[in-house]
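# All I have is the shape, not the residue letters:
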């Protein structure tokens, strides 16, 4: 049933649902390294999708990707970490450093067990793993790095961030592909409710190497277009797949009362969350709309309170149609502005949804909805108010972020700005 956008604003839920305050943001993205460069590029519609440069892509049917520009690990991390970390983990460590600095927190000054790490991952350190497998095949087991035992592991970002920053509180990792970034934030929010003071959370991913590329291609959903402006067109009648990318965002989540007590700058709060799982194809209805409804209920808000939706934006005609159906079921046809800034970065696996949460928080801060680039207008069977052509100024206080992971994962997060 559609909830009219003109329905009365419901009473907000108590502090218990809004106590997860975001005080720091760290970003490594294909259209900007660092929070503010990325956000300025995103507001301006600058695309970071280009031909793959990390390996020779000529023999593959898909040759475009979103690669983080200007990242030189040697300039940003201690040399001792380089032999033991995959490119993905190096991106995550740098994003965590920025998030702490942005929050005005020195992690070494935190009490023992006061802070933890919850990240999302889709696979682990593919590039590191490929390199060590090549050594195994060509030279023998004695040439395989001892760091291979964990550098490839999907929990490695959580572990390395914890070790580097001395974070000994409750930690974990979520594995639900593109939905993982939201699921990790939700798990961090649960830890806050249990009394943990601070969590580093979100997702950073990268698998842009021949081994990882083969895995991307195996899904059958990568676009084979050669031009960036034609490759990833979610909700368009010309949609023909997506572009893979790397990077994402890490957030500092704090108890709102503790953040206020220390005088922290707060971007907003994670006010609601829910997750559902789709039935097998042909055996039921996709459950994305239900995840969104449950997240709104968790936040104590109604559809009429949502000012913008950050879409999952699969770039596949069937999946886009299903998401448009879910959105219109809640808001009515073209009932709420919808945007997909990931058209500038590609789909970042576990990093994509947390980057959307960062974009939602900054959109609420600046009162502007970033554009969905390259899409001229949505298809007739996707009747959503897609923000295209450029950023749109708007009065924003509440955003809904949607994400779907391959295999049937659906997640939704409600983000609210500061009063």
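Arrived safely. Values in this document were obtained by computation on a predicted structure and should not be read as measured data.
# use CA for all of it now, contacts and neighbours both
Fine.
# Residue 76 and residue 387, how far apart?
36 Å (CA to CA, to the nearest Å).
# what about versus this one:
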């Protein structure tokens, strides 16, 4: 990957007939506004927000006191008891989601070759809450009271490892650490694995760092909203936008080659991962432009479609005026002013690191499946200079069978994915 040239799997142009179609045959979503794919989707279509006051710890002394917490999750009911003392909450969420996504795909790893199912996830925080607890034990009681599981429970790669071990997924594995773009980058890497011969890959991103130590780390970025009311926070593309909201959650999916799905008689899917690209922004002060336009155009080229074929853009919606203006400018440069519906799912869920783009991807797949674009939260007035058609209030029909998902990570990461309804 270079500073200027986007990374795709087909640099010479669109995919050809020699490359197998990558289908999403399973999906599971964990979010503040709904856990489980259909619960999340219903909430998204209703424009129901999951953002509220932090309850996981006393946040009264912090400048940011709102978050997107997942309430409906009981690790004791979801996981074997032996796993509970050795895993952070983020890994518990990932393990529970992995079980659901395999069931949703109807995928029994035993029916595929021994090394036929890989795992690649993204994470940007690791097991913060577990780490905080063990640090407290270290300083208050001494080193003998630090759990041996601390050696791996904090690590951002632990979700991939624990999922692989529990389900016997012995195919190629990996982890992506690219900030908010990670959810898209993991899926892009999974498609690369398919093209190298792996039949299926469990992929996506999950995050959870809603503890004092994790929250302090988020605050150092100076991007969190100090609003006291949920309706005043995370106003993606809104004129009154003042910042983001920390959150937990994400989405996992099964990305599978069309040949593998056909061989095992799988006919139902959520859509096709048709295009992917990623690139870095140029160095600060450079005469070169930001990378989001380049990543989006490269993803469209990888999918072999023109901008006019896109029915909706699932935007990052950073809820910071400078970043929102940049993204709006990128969208209008590609599509034209007010030319494509735009929505920002994280205005309803908060922003769970790499899990944010995974949630956007899940919403885009469901939009393609059902032909509906979920609305952005009520963000109030949108600056006229943005020149975008932001979907608010109620769902809107999707006028085509394809959608574009955009993501940016702090430090210059840019990624884009094109999804479309799979051909029968």
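Cool, the structure landed. Remember, predicted model here, so these are calculated numbers, not experimental data.
# neighbour-wise, which of residue 76 and residue 387 of the first structure wins?
residue 387 (24 against 13; other CA atoms under 10 Å).
# what do we get in the second structure for the more buried one?
Structural correspondence for residue 387 of the first structure with respect to the second structure (TM-score structural alignment): residue 391.
# Would you mind listing the residues in contact with that match?
Residue 391 of the second structure sits next to 341-343, 373-376 when contact means CA atoms under 8 Å, 6 or more residues apart in numbering.
# Narrow the residues you listed to those in strands?
341-343, 373 (DSSP state E).
# Distance check, residue 165 of the first structure against residue 266 of the first structure.
On the measure of CA to CA, residue 165 of the first structure and residue 266 of the first structure end up 22 Å apart.
# what's the answer for residue 169 of the first structure, then?
From residue 169 of the first structure across to residue 266 of the first structure, the span is 22 Å (CA to CA).
# again with residue 73 of the first structure
29 Å.
# which of these two has more neighbours?
More crowded of residue 73 of the first structure and residue 266, by other CA under 10 Å: residue 266, with 20 against 16.
# Residue 60 of the first structure maps to what in the second structure?
Per TM-score structural alignment, residue 60 of the first structure is aligned with residue 62.
# right, I mislabeled it, should have said residue 216 of the first structure
Aligned by TM-score structural alignment, residue 216 of the first structure pairs with residue 218 of the second structure.
# rewinding a little: can you tell me which of the contacts of residue 391 of the second structure carry over to the first structure?
For the contacts of residue 391 of the second structure, the contacts that are reproduced in the first structure, applying both residues aligned by TM-score structural alignment, their matches' CA atoms under 8 Å, are 341-343, 373-376.
# Go through those residues and name the one nearest residue 233 of the second structure.
Within these, proximity to residue 233 of the second structure (CA to CA) peaks at residue 376, which comes in at 12.7 Å.
# Quick one: map that closest one onto the first structure.
Match for residue 376 of the second structure (TM-score structural alignment): residue 372.
# That match against residue 343, yeah?
Yes: counting by CA atoms under 8 Å, residue 372 of the first structure touches residue 343, with 6.1 Å between them.
# Run a quick neighbour tally on the closest residue to residue 270 of the second structure other than its chain neighbours.
Leaving aside its sequence neighbours, residue 270 of the second structure sits nearest to residue 24 (CA to CA, 6 or more residues apart in numbering; 5.4 Å). As a burial measure, residue 24 of the second structure scores 27 neighbours (other CA under 10 Å).
# What range does the helix or strand hosting residue 24 of the second structure cover in the first structure?
Using DSSP states H and E, residue 24 of the second structure falls within strand 22-31. Strand 22-31 of the second structure corresponds to residues 20-29 of the first structure when matched by TM-score structural alignment.
# Check the mean deviation of that stretch from the second structure.
Superposing on the second structure and averaging over aligned pairs (mean CA distance after the TM-score superposition for the first structure), stretch 20-29 of the first structure comes out at 0.6 Å.
# List the contacts of residue 312 of the second structure.
Residue 312 of the second structure makes contacts with 340-343, 373, 398, 402-404, as judged by CA under 8 Å, 6+ apart.
# One more pass at 6 Å, please.
Neighbour list for residue 312 of the second structure: 340-342, 403 [criterion: CA atoms under 6 Å, 6 or more residues apart in numbering].
# Format those residues as TSV; extra columns: neighbour count.
Supplementary listing: these in TSV, determined by neighbours: other CA atoms under 10 Å:
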residue	neighbour count
340	23
341	21
342	26
403	29
